[in-house]
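Chemist: After the sequence you'll find the predicted model.
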Amino acid sequence: MTDLDKRQRIRSYVLRTGRMTQVQKRSLEENWQRWGLEYDGREIAFDAVFGRSGPRTLEIGFGMGQSLVVMAEASPDTNFIGIEVHSPGVGKLLHSMEERGVDNIRVYCHDAVEILCDCIPVGSLDAIQIFFPDPWHKRRHNKRRLIQSPFVARLTSKLKPGGILHLATDWEDYARQMMAVLGSADGLSNTCGKDQFAPRPEYRPLTKFEARGERLGHGVWDLVFSRVTRSEPLVSQGKTPQ
């Protein structure tokens, strides 16, 4: 049994008890039954949950959901699953969905590791995105970072061949760690070439926080890797799949 299968005793997040606004609380109460997913330990039946088939994108840690709702609105044929542990962010996303008329997102308010392990079928996703995860910037806290080899192996297993794993961070040290972890992972190939970061894809919206950082000269690093097929060599890692 791997550390991941033991549900990572070291948590990669802190469950903050931020106050919910009345709008967030109302939206959570009124819209959860429509768009929320309860964790039950069983694999999700995508077509039944969305009432249709279509490409599937999973976002882990969507924060307040600003970029997720914009991406879903821009790609109405794609089915999005969002995971976030902080209920104010979930309430905000549900409110934004209602306000903008977006119906192609379903939401878990639960630990992403358990959702990934128990609810997402192997080889079921077209894309996984994790934008600006907690950098745990103090050296003694680096072990709490979400992007570690066992977790990336689990992410990779959930992607279809050719599926995309897209990460982004505004901490250079974490970006380098992400590159090292993904660059050595079996089954992944860097779409931009060995050790190369990607320009921000047009589909990832520029958040207000990110735009402010850019004005202040802060960097943002995107990593875009693809799940390779068994017959495709892992060019960026210099390996051949086993």
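Modeler: Looks like it came in fine.
Chemist: switch to C-alpha atoms for all contacts and neighbour counts from now on
Modeler: Fine.
Chemist: just checking, Thr57 touches Asn79?
Modeler: Yes: Thr57 lies in contact with Asn79 (CA atoms under 8 Å); the separation is 6.3 Å.
Chemist: Mutual contacts of these two, please.
Modeler: Here Thr57 and Asn79 have no joint contacts, going by CA atoms under 8 Å, 6 or more residues apart in numbering.
Chemist: Can you name the next helix or strand after the longest strand seen in the chain?
Modeler: Scanning the chain for the strand with the most residues, using DSSP state E, yields strand 159-169. The first helix or strand that comes after strand 159-169 along the chain, using DSSP states H and E, is helix 172-183.
Chemist: who touches Ala127 in this structure?
Modeler: Contact analysis of Ala127 by CA under 8 Å, 6+ apart lists Arg56, Thr57, Leu58, Leu159, Gly163, Ile164, Leu165, His166.
Chemist: rerun at 10 Å
Modeler: Counting by CA atoms under 10 Å, 6 or more residues apart in numbering, Ala127 touches 55-59, 80, 155-156, 158-160, 162-166, 225-227.
Chemist: Glu98 now?
Modeler: Contacts here follow CA under 10 Å, 6+ apart; on that basis Glu98 touches Ser27, Asn31, Lys92.
Chemist: Comparison target, given below:
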Amino acid sequence: MTLGLFLVDDQRLVRAGLRMMIESQDDLTVVGEAGDGAEAVTRLRGVAADVVLMDVRMPVMDGLTATRRLTRLGHPAQVLILTTFDLDEYVFAALRAGAAGFMLKDARQEELLAAVRGVAAGGSVVAPSATRRLIAHFADRLPGGPATDDGRLALITPREGEALGAIASGATNAEIAARLHMAEGTVKTHVGNLLAKLGCRDRVALVLFAFETGLATPDRR
């Protein structure tokens, strides 16, 4: 099955680079592009796209507003925000607008392609650096006391608990594997188990669960 991607960025060179990367993959193709959010909303009404790669700062209509419009219109495409700006408010605004993910333009090619395939499959992806920044920025607003009496805590194994703590620190799967001395495939299994056992939609929800239950404590330095 080939996934159709729609590119939204006000820089032609950026769109050209993304197109080259995407069309080098056998299972991906570009089905359209736009130079601003308003144009994207209009064109996507007649395009069957699976994933929209959406920039944030654009003329006429920004990417967050465009994402909200597409969500309200019920467009089936998953929106993956792709920006150079690693700002906390953008992450929250993007997720609230209905985006399935948030990635930075300096991500490695394999990370971006994995994110595209992940959101197309119904998952959610947030750049690890953005997770770290969110934790640091909102540390004073997050609970850090004793664990709450959440019955779901009894469902996770000690090893899964260690993985959850590492996820809450913003670590990638590769970093968690190195930290806990396990294979990256094992980390992915732990993450999948945690999502299922805790009823969490994505890694962001896992992070919030870890702080809300006291399994992780914000670093307020």
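Modeler: That came in fine, so what should we check first? What you see is a predicted model, and the numbers here were worked out from it, not measured in a lab.
Chemist: tm score of chain vs chain?
Modeler: Overlay of the two chains. TM-score (TM-score structural alignment, normalised by the length of the second structure): 0.39; 124 aligned residues with a CA RMSD of 4.5 Å.
Chemist: returning to that earlier point: so which of the contacts of Glu98 of the first structure belong to helices?
Modeler: Among the contacts of Glu98 of the first structure, DSSP state H puts Ser27, Asn31, Lys92 in helices.
Chemist: For those, which single residue is the most surrounded?
Modeler: The most crowded member of those, judged by other CA atoms under 10 Å, is Lys92 (23 neighbours).
Chemist: surely that residue meets Trp32?
Modeler: No: using CA atoms under 10 Å, Lys92 of the first structure is not in contact with Trp32; the gap is 11.6 Å.
Chemist: Find residues that contact each of those two.
Modeler: Counting by CA under 10 Å, 6+ apart, the common neighbours of Lys92 of the first structure and Trp32 are Arg26.
Chemist: now the helices for the first structure?
Modeler: Going by DSSP H, the first structure shows helices at 22-35, 46-50, 66-74, 87-100, 112-119, 149-158, 172-183, 208-215.
Chemist: Can you spell out which helices and strands pack onto the first one?
Modeler: Under the contact definition 3 or more CA pairs under 10 Å, 6 or more residues apart in numbering; DSSP states H and E, helix 22-35 of the first structure sits against helix 87-100, strand 105-108.
Chemist: Give me the buried stretch members for it, please.
Modeler: The neighbour-count check on helix 22-35 of the first structure (16 or more other CA atoms under 10 Å) flags Gln24, Lys25, Arg26, Ser27, Leu28, Asn31, Trp32, Trp35 as buried.
Chemist: relative to helix 87-100, how tilted is it?
Modeler: Angle of helix 22-35 of the first structure versus helix 87-100, following axes from the mean of the first three to the mean of the last three CA atoms, to 10 degrees, is 80 degrees.
Chemist: So which elements touch the longest helix anywhere in the second structure?
Modeler: Counting residues, the longest helix found in the second structure (DSSP H) is helix 184-198. Counting contacts by 3+ CA pairs under 10 Å, 6+ apart, helix 184-198 of the second structure is packed against helix 158-168, helix 173-180, helix 203-212.
Chemist: at 7 Å instead, please
Modeler: Using 3 or more CA pairs under 7 Å, 6 or more residues apart in numbering; DSSP states H and E, the elements in contact with helix 184-198 of the second structure are helix 173-180.
Chemist: Check which residues of the helix it packs on are buried.
Modeler: By 16+ other CA under 10 Å, the buried positions in helix 173-180 of the second structure come out as Asn173, Ile176, Ala177.
Chemist: would you list those residues in TSV and tack on distance to Thr65 of the second structure?
Modeler: Output for the buried residues of helix 173-180 of the second structure, formatted as TSV (distance: CA to CA, whole Å):
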residue	distance to Thr65 of the second structure
Asn173	31
Ile176	35
Ala177	37
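Chemist: just to revisit the earlier point, reformat the helices and strands packed on helix 22-35 of the first structure as a markdown table; add distance to Ala48 of the first structure.
Modeler: As requested, these are exported to a markdown table (distance: least, CA to CA, whole Å):
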| stretch | distance to Ala48 of the first structure |
| --- | --- |
| helix 87-100 | 20 |
| strand 105-108 | 12 |
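Chemist: re earlier: ok, which of the helices of the first structure comes nearest Leu125 of the first structure?
Modeler: Closest of the helices of the first structure to Leu125 of the first structure is helix 149-158, at 6.0 Å (criterion: CA to CA).
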